[in-house]
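# Sequence and predicted structure below; questions after.
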Amino acid sequence: MKNIKLFSIIGMLMLTQQVFSQKNVKSVTMNKTEEHYTFQLSDKVSRQKVSFKNRYGIILSGDLYLPKNAGSKKMSALAISGPFGAVKEQSSGLYANEMAQRGFAVIAFDPSYTGESSGETRSLASPEINTEDFSAAVDFLGIQKNIDRNKIGIIGICGFGGFALNAAAVDKRVKAVAVSTMYDMTRVMSKGYNDAVTLDQRTKILEQLGEQRWKDAESGSFAPGPVLNAEKLKGDEPQFVKEYHDYYKTERGFHERSLNSTGAWNATTPISFMNMPIMTYIKEISPRPILIIAGEKAHSRYFSEDAFKAAAQPKELVIVPGAVHTDLYDKLDKIPFDTLENFFKTNLK
């Protein structure tokens, strides 16, 4: 890393290698409504707003997708969240819409402290609480009269792929777990991309995060970190930064409640990620099955391959030819929905 500053670790959190100061970034002015989704709802699917509490008393906001031809038989169900910094009206909702067409009851939800979910302060992430969010979604699904609580799986996208694996390891009610274009957020924030952060750099980052805590305590508020994606790129950014921008800052994936589209995490958000390795117990998912999907050309591919190596059987790794990280957010010709359908229909029984 070229420059170890307080926000350099936030830069990894934002999934970029550059820090864009807020005063140099103009606000996005796309004209969107409160019911803005980045995809079309299938005419074979119904969608309704729901809410449920996690163990911390935070009220999570979700969209429940149901196949219109479900009949009276109890359904298998899925809970989906991600990417990290996104909302349910983006990628997780798209996945839910597709899987509901294939016969599943599916909830896509906003994580704690973000989107339409509650939690104070805002714009905060936590590996423990975001893992709990998945289990709270399982709670909700399991008490619905039209859902078979013994047939519940979860899907995590991007940074919520790591949380999904962690949730499956600790919550034995989860019968199968799939992750798509996953990140291990605790690893990337504590060690940097490709584990490049040295012990000395890590120590300095932690010291600076501690200093930021003093500043927040003195001001009585939590300072924001850098804006996640600049409104305009200079052109010399790494390719994967351009790919994030193409999704979050354009009509393709922009959403006004998404931190990745318009906002910033709290500056001290990385603290809880720095010494909590969420992949520690991945072997304990077994004998329940794991499906890991990654893009061939994704900068994040190594997270998926390392998770696959660490996991016990039964497990499956699918590498999507030619796909970059963000292709698996919304590219219907790239996301292997047939594979996801077969995986869950085979294992939720």
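Right, received. Where do you want to start?
# contacts, neighbours, all on C-alpha from now
Will do.
# helices or strands up against the helix or strand hosting residue 294?
Assigned by DSSP states H and E, residue 294 belongs to strand 290-295. Using 3 or more C-alpha pairs under 8 Å, 6 or more residues apart in numbering; DSSP states H and E as the contact criterion, the elements in contact with strand 290-295 are strand 176-180, helix 301-310, strand 315-320, helix 327-330.
# Distance to residue 137 for those - can I get that in a markdown table?
Below are those laid out as a markdown table (distance: least, C-alpha to C-alpha, whole Å):
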| stretch | distance to residue 137 |
| --- | --- |
| strand 176-180 | 14 |
| helix 301-310 | 23 |
| strand 315-320 | 23 |
| helix 327-330 | 21 |
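# The strand holding residue 294 to strand 315-320, inter-axis angle?
Note on geometry: by axes from the mean of the first three to the mean of the last three C-alpha atoms, to 10 degrees, strand 290-295 and strand 315-320 are set 20 degrees apart in direction.
# try it against this one:
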Amino acid sequence: MGEKLKKQFDPAATLQEVESKFEMFQILNEEGKIVNEDAVPDLSDEELVELMTRMVFTRILDQRSISLNRQGRLGFYAPTAGQEASQLASHFALEKDDWILPGYRDVPQIVFHGLPLWKAFLFSRGHFVGNQIPEGVNVLPPQIIIGAQYVQAAGVALGIKKRGTADVAITYTGDGGSSQGDFYEGINFAGAFKAPAIFIVQNNQFAISTPRDVQTSAKTIAQKGIAAGIPSVLVDGMDPLAVYVATRDARERAVKGEGPSLIETMCYRYGPHTMSGDDPTRYRTTDIDNEWAAKDPIVRFRIYLEGKGLWDEQKETEVIERAKEEIKAAIKKADETPKQKVTDLISNMYEEKPYNLQEQYEIFEAKESK
């Protein structure tokens, strides 16, 4: 191919140019030092402390949930340790009336958005009460089908636009979820209708056991949003300040009518994909674990807040003890909830039961009354 034509037609160079634009946005580095002074958000001391409190609470919740799962007192559970900044800092940029459409690992966000913790525990157990969201709490139950929440978020965001309210819909998936068809359909639909949606991809490096570079040849997941014509950014997902700023910016543009955004947060899950038999030692090395442990979001934020005189060991201990007590009370309330019955499932499915389910209902009702 001649040089003149190559300048006019070089798809490979175009791809490289697009990929080169996605440099990771960071404000607080691994050592807890500000490296991007101009981007530091205007958060009050009280807000900084509150964000740290939520992150520490979530780490304790994760530890306790793993223990409860091993005891057989919880059902399905996806560990969250390592992703606290990605989850809680993005949520911190939201308003109460915004809608959250979570994936199965995103329970912390919906708890801090108003879902009672005891109901979150019941969700894990598969109990229908866990999916009964209190009035005024704008969340959907965690989506187990990978990527499906992206299509739902696009629809909710379009509904918000049609209502004319200054709210957004935010949703989360992992790097593996970005290879699902629903992911592309969701961001494309939202982009076409300029719906106020924020799509977050928590790139924790492994889709269960599949490394990110195996499940897609894209250099970044953020660049996939460009194909849908929506602003996209790559963020240090272990940096709470950077995640907050990126989400706040996306929300501000969305409520102005500028449409959706895609945020890729580079993070890591310290534990297994879920507690349902996954063994991360089979596909992750100790060196990789140690590399990401050195980037811990709580450690770096702790150093930053200590330097500002806002945090100390005593304050963290108080948060930890309070978290343990709240978790203990929540699991007790979940335990006291009447066990789910087969007749409950049938009644919840249909307002008017078809004849075959009516027959089954009567059979199980008789068994349950004994």
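Sure thing, it's come through. The structure displayed is predicted, hence computed values, not measured ones.
# Once they're superposed, tell me the TM-score.
For this chain pair, the superposition-based TM-score is 0.30 by TM-score structural alignment, normalised by the length of structure 1; 155 aligned residues with a C-alpha RMSD of 5.7 Å.
# got the angle for the strand holding residue 294 of structure 1 vs helix 301-310?
160 degrees.
# what angle do strand 290-295 of structure 1 and strand 176-180 make?
10 degrees.
# Residue 66 of structure 1 belongs to a strand?
Yes: when the secondary structure is assigned by DSSP: H, G, I helix; E, B strand; the rest coil, residue 66 of structure 1 falls within a strand.
# Next secondary structure after the strand or helix carrying residue 108 of structure 1?
Of the helices and strands defined by DSSP H and E, residue 108 of structure 1 is found in strand 105-109. Proceeding N to C from strand 105-109 of structure 1, the next assigned helix or strand is helix 127-142, under DSSP H and E.
# for the helix or strand just after that next one, which positions count as buried?
Tracing the chain C-terminally past helix 127-142 of structure 1 and defining elements by DSSP H and E, one meets strand 147-157 next. Residues 147, 148, 149, 151, 152, 153, 154, 155, 156, 157 are the ones in strand 147-157 of structure 1 that count as buried (16 or more other C-alpha atoms under 10 Å).
# would you list these in CSV and tack on distance to residue 164 of structure 1?
As requested, the buried residues of strand 147-157 of structure 1 are arranged in CSV below (distance: C-alpha to C-alpha, whole Å):
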residue, distance to residue 164 of structure 1
147, 20
148, 20
149, 18
151, 16
152, 13
153, 10
154, 7
155, 7
156, 5
157, 9
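# Nearest to residue 240 of structure 1 among these?
Closest approach between those and residue 240 of structure 1, by C-alpha to C-alpha: residue 157, at 16.5 Å.
# My guess is that closest one contacts residue 92. True?
Yes: under the criterion of C-alpha atoms under 8 Å, residue 157 of structure 1 lies in contact with residue 92, with a separation of 7.3 Å.
# okay, now residue 5 of structure 2: neighbour count?
Here the number of neighbours of residue 5 of structure 2 (other C-alpha atoms under 10 Å) works out to 9.
# that older thread, now for the helices and strands packed on strand 290-295 of structure 1, which one comes closest to residue 136 of structure 1?
Ranking those by their distance to residue 136 of structure 1 (criterion: C-alpha to C-alpha) puts strand 176-180 first, at 15.4 Å.
# Past the closest one, which element shows up next along the chain?
Criterion used, DSSP H and E; the element after strand 176-180 of structure 1 is helix 185-191.
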